[in-house]
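Novice: Here is my input, please return the structure:
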Amino acid sequence: MANTREEQGITSSSDNINAVINDAEKGKSSSIFQSPSFETSGEVTWDGPNNPNDPYNWPTARKITISLIISLSQLVCLMTTSVIAPALPQIATDLNLSDSEAQLAFSIFVLGQAFGPFVIAPMSEVFGRKPVWVVCSIFFILWNSVCPVGNLRPLIIGRFLSGAGGSCGVSLAGPIAVDMFRQKDRGKSLALASLFPYLGPALGPIVGGLVSQYVSWPWLFWAMSIFCAAVLVAGLIFVRETCKPVLLRLKATQQLREAGEGHVTATMVKQSSPDDRLSSRILVGLKRPVQLLLTRPIIQILCLINGIGFGMYILVLSFYATVFIDQYHQSATASSLQYIAIALGSTLSTQTGGHLMDIIFARLLARLPENSPLRDSPPPEFRVPLIVVGILILPIGLFWLGWSAQAHIAWIMVDIGATIFVAGNFLGSQAALAYLFDEFSTHTASAGAAIRLLGNLMGFAFPLFAPQLYDGLGYGWGNSLLAFIWVVTVVPIPFVLWCWGEKLRAIGRK
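Specialist: Purely as a prediction, here's the structure:
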């Protein structure tokens, strides 16, 4: 009889393990276990709202340090995207590449960024943000270093795979910020996460122009690998795990081991039902971004803002130096300095936009009646006003940029147009990302991967037709065509979100 009771106790404990791990995976929370014998089952959560292990309650200095390191990881990725742009003619000559092959070598990195997050994001929700970030950073370093060794094939393969690995910073920066900052500070957290990355469009071509002119173009790749290695070392020291489901799963496992009175062992923790096995969790995680993209109309709508905007942004990056070389007869080095205007637009918009987002959120929240249930759960539609601002600014910048270059007026006018265009682009996409994170607070990384797919695919495709676009229409009508496409497809979206956002978000929600 004693053996029977012991077996029953072990079975009961094992069932509790499965339940706790499963609930922690889903990010649920409730009271902690009341009894070490587990007679009262429940879900594991933090021991009170002020638990120091909860990333929400970490010291501000720690949050800022982690955000800045992951921000630098994004900078590595965005710099690597554009660093070879000034050196493309030299690379094409040395490797005997055609113009289309050289353009493919530039764009293929963005294609890697499209598919990398579909693995990185769900794996970060299974294994944690930090281990996935570390592995992907090492993966980027290896493949990026291979790019200049050989001919076209290693260059294309290396650029694609390094783009996939390098996308870890872009994929995880937002989710890590959401892990550490509450909804009312969403704008501030996204501004912090984007402090360094958007200097990349300027630093990349500047570094590329200088290195290719005074050293040799293979060092463009090796320099970025060294930079990533330095960021990785800092991350190993200072970055801590932030993913709540992962932290709660570890907490549940530790509690059960400590309170199991000898019945609960490490082996038993691993012996979960088929749905809880690691392979099953990985499979479910890998399918999640695709399922979200296919079944949630709200993600499909937000994809248009992010997708078309990012495609146009990469297109402008690809031809921007050429404008000043062809139209204003500047040197490669001088033309690369013009990318400062793009970095200025992105940095100003993300930093001021982040704080403006929190101000708008607080004011809309204050207007709600005292007894409104929305006070406890503000809707994502509070982000729509800032989306409107960004979406309306972007086409103004495109018109300004295109016709200034077409008319050969002072080069500073082209830079002003580029700054306006980029500011509108990033302001709208940042607010759209905040909308997404408000709706998908549990699986932010997977939702982010889903929304970025279209953007990176367009970022890959748009530069491929840039020469034909501007050769056929010129800079004025070429950019005007892009602006008209934006007005027709994207400008109505904020109205749709404001009026029917709640109904759209409900479709496909389980």
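Novice: CA atoms for contacts and neighbours, from now on please.
Specialist: Noted.
Novice: show me what contacts residue 48?
Specialist: By C-alpha atoms under 8 Å, 6 or more residues apart in numbering, no residues touch residue 48.
Novice: Check the secondary structure at it for me.
Specialist: Judged by DSSP: H, G, I helix; E, B strand; the rest coil, the three-state class of residue 48 is coil.
Novice: what's the spacing between it and residue 59?
Specialist: Distance, residue 48 to residue 59, by C-alpha to C-alpha, to the nearest Å: 17 Å.
Novice: what's the answer for residue 477, then?
Specialist: 52 Å.
Novice: Which one's more surrounded, the two?
Specialist: With other C-alpha atoms under 10 Å as the criterion, residue 477 and residue 59 differ in neighbour count, and residue 477 comes out ahead with 17 against 10.
Novice: Let's compare: structure for the following, please.
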Amino acid sequence: MKELVRDTVVGHLLRSVTRGKVLRFEEERDPSLWKRYVDKEKSGRMAHHGDVEEEKKEEQEGNDTSNENMHEQQRAGVAEGDTTANTRNSSDTRVGSGEARRNEVSGVPVDPEKGRDVSIVSWFGDNDPENPLNWLTGKKFLVTFLICLLTFSVYIGSAIYSAGTEGVMERFGVSQVAAALGLTLFVAGYGLGPMVWAPMSEIPQIGRNPIYIGTLVVFVFFQFAVICAKNFGMLLAFRFLTGLFGSPVLAIGGASLSDMYRPAKRAYAIGIWGIAAICGSRFVKESKNNCGPVLGPLIGGFAAQHKGWQWPIWELLWLSGFSLIVLAIFLPETSPANILYRRSRRLRKLAERDDLKCEPELMGEQMTGKDIVLMTLVRPFSLNFLEPILFLLNLYIALIYGLLYVWFESFAIVFEGIYGFNLGEEGLSFVGILVGAFIVIPPFFLYLYLRLPPACVGAFCIPLCLFWFGWTARPSIHWIVPIIGSGWFSVGAFLLFNSVLNYLGDAYPDYAASVYAGNDFMRSSFGAGFPLFAAAMYNNLGVGWASSLLGFLSIAFIPIPFVLYIYGEQIRKASKRARHDL
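Specialist: Got it, this is the predicted structure:
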């Protein structure tokens, strides 16, 4: 428990207040341990050629050639004055006399031209307990649960608002379309937010936790502004801002799971994370104005029906406030780069050695302000639109997301208009989606080792659901039939979303947060835009043909996972950012 709390927000606060006298690290109790955290091989490479990686073969051959030329000059009797500069080149200092300064930890002479006299702070072994990959299983499960709790607390924010849109119309005197902007702007906010927050979490000096907790504080307190909005413009502005500040977990959550789980286990964690998103997820209806997937409308529908439009927001405030308290106490930092950065800072102070630095810190020293701006603002967009794999898969997932938002428009038409459900009961009609998600988990976990093939199966489940639902939603057929059909959407979306997210995390491990941010940006862009024409489409075409149109559109995208399964390796090898050994 002490190790868990020590690296949380509350833990850092306690250490700061007591000046490090509580929740101490092992090296703080015994400063002589600093040596075990230093990687001698990497320190030697830094001294030798200024990089922690092994010297490239071409450079080694070049050094050998220059060394031979130097000795030939000496044998030929070249004047000493003409060869002084050459005898001080990198080859000579590497093998040379005691005149060359040596790195104390590794004993390797420091190349005066390329080398750096630094001692690289790293994990002290493959089982270093501070490395998130080596955390105890119970600690990983707890952190996974906390990430899911935060995801649920944010995702539910869109659907829970939608349950009270009829009250918003009455309070501010606006139309159905205008009231629905409270949903659209929230979704737009958490689509845009990760494009900034996610890259910031990859900066070693920042890490994941300050982004999680800092933005969640703003998210919680902005709920008061929504509840107390004096006019409709204020309501919309703060709905967008709450979406913007609640958004980091939608991208960084996947990166945190990647920090803790190796590829073979990561897919299971992301699958559970996906269920949290489905449970909190959202949408929509404009006619009679409640919405949602699953628990959002179920929680908000009855509150709005009996207490008014502000009560669902109060529920969101209570849930997110509870999450903030729990995360501040129990959520540790998961970013390996940030953990190493803070370790190197501690060791420099304890050992009184300025040469102790970690690899992420060295990379950060080389970054200019321009580089940081490019990384935080440009890289997510460049990855998303310039990497073919990312663009195609993100486009497909965004389409499914958009179809979800449009399709949910029909739930009010079907279950209120055809089957006579009331506002609260309509929320129960989404339970089929939740049941479908839980049913698909076991076979998906059995199939994980094949990566994209589950997506190939899921691609067919989406049109199956849409055709089934569209043509069975009629008075002559019991309401349970379309509800059963709706479960196929969960099966397809779960297989597609989790297969794609795992694949992207494996294919671009160095840019996980930015990759997930791009995926969320595409999804949310479609999710925010599609509801604007959903009502008109279903009213003009009817449930059957409108659902069929969505089904035909989903069929057009089925080839994407098959193409990437066959040609993905070739596409990755053509990319400078993707893994080539996957």
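Novice: Could I get the TM-score for this pair?
Specialist: TM-score for the superposed chains, counting by TM-score structural alignment, normalised by the length of structure 1: 0.83, backed by 459 aligned residues with a C-alpha RMSD of 2.8 Å.
Novice: What's the match for residue 235 of structure 2 in structure 1?
Specialist: Alignment note (TM-score structural alignment): residue 235 of structure 2 maps to residue 155 of structure 1.
Novice: Actually, residue 331 of structure 2.
Specialist: For residue 331 of structure 2, the aligned position in structure 1 is occupied by residue 239, per TM-score structural alignment.
Novice: tell me the contacts of residue 420 of structure 2?
Specialist: Contacts of residue 420 of structure 2 were listed using C-alpha under 8 Å, 6+ apart, and none were found.
Novice: Tell me which residue of structure 1 lines up with it.
Specialist: Using TM-score structural alignment as the criterion, residue 420 of structure 2 maps onto residue 329 of structure 1.
Novice: Its match and residue 410 of structure 1: what is the separation?
Specialist: 13 Å.
Novice: picking that back up, ok, the match of residue 235 of structure 2 - how many residues close by?
Specialist: 22.
Novice: And residue 381 of structure 2, by the same measure?
Specialist: Residues lying near residue 381 of structure 2 (other C-alpha under 10 Å) number 18.
Novice: what range in structure 1 matches the helix or strand where it lies?
Specialist: Element membership of residue 381 of structure 2 [criterion: DSSP states H and E] is helix 379-386. The aligned range for helix 379-386 of structure 2 in structure 1 is 288-295, by TM-score structural alignment.
Novice: how close does the matching stretch sit to structure 2?
Specialist: Compared with structure 2 after fitting, stretch 288-295 of structure 1 has a mean deviation of 1.5 Å; criterion: mean C-alpha distance after the TM-score superposition for structure 1.
Novice: helix/strand/coil for the match of residue 235 of structure 2?
Specialist: Counting by three-state DSSP, the backbone at residue 155 of structure 1 sits in helix.
Novice: how close does the host helix or strand of residue 454 of structure 1 sit to structure 2?
Specialist: Using DSSP H and E, the element containing residue 454 of structure 1 is helix 444-461. Once fitted to structure 2, helix 444-461 of structure 1 is off its aligned match by 0.9 Å on average (mean C-alpha distance after the TM-score superposition for structure 1).
Novice: Where does that helix end up in structure 2?
Specialist: Mapping helix 444-461 of structure 1 onto structure 2 (TM-score structural alignment) gives residues 512-529.
Novice: what about that stretch, distance to the chain center?
Specialist: Between the centre of stretch 512-529 of structure 2 and the centre of its chain there are 10 Å (C-alpha atoms, centre = their mean, to the nearest Å).
Novice: which residues sit against it?
Specialist: Identification of contacts with stretch 512-529 of structure 2 by C-alpha under 8 Å, 6+ apart yields 183-185, 187-188, 190-192, 194-195, 198-199, 201-202, 250-252, 254-255, 258, 379-381, 383-384, 390, 394-395, 397-399, 401-402, 405, 501, 504-505, 508.
Novice: With stretch 238-256 of structure 2 instead?
Specialist: For stretch 238-256 of structure 2, the surrounding residues in contact (C-alpha under 8 Å, 6+ apart) are 147, 150-151, 154, 182-183, 185-194, 197-198, 201, 208, 211-212, 215-216, 218-219, 222-223, 225-226, 270, 334-335, 505, 512-514, 516-517, 520.
Novice: which residues does residue 474 of structure 2 contact?
Specialist: Contacts of residue 474 of structure 2 (C-alpha under 8 Å, 6+ apart): 414, 418.
Novice: residue boundaries of the helices in the stretch 251-400 of structure 2?
Specialist: All helices of the stretch 251-400 of structure 2, identified by DSSP state H, counting those that start in this stretch, fall at 263-280, 295-307, 310-330, 336-351, 359-365, 369-373, 379-386, 388-407.
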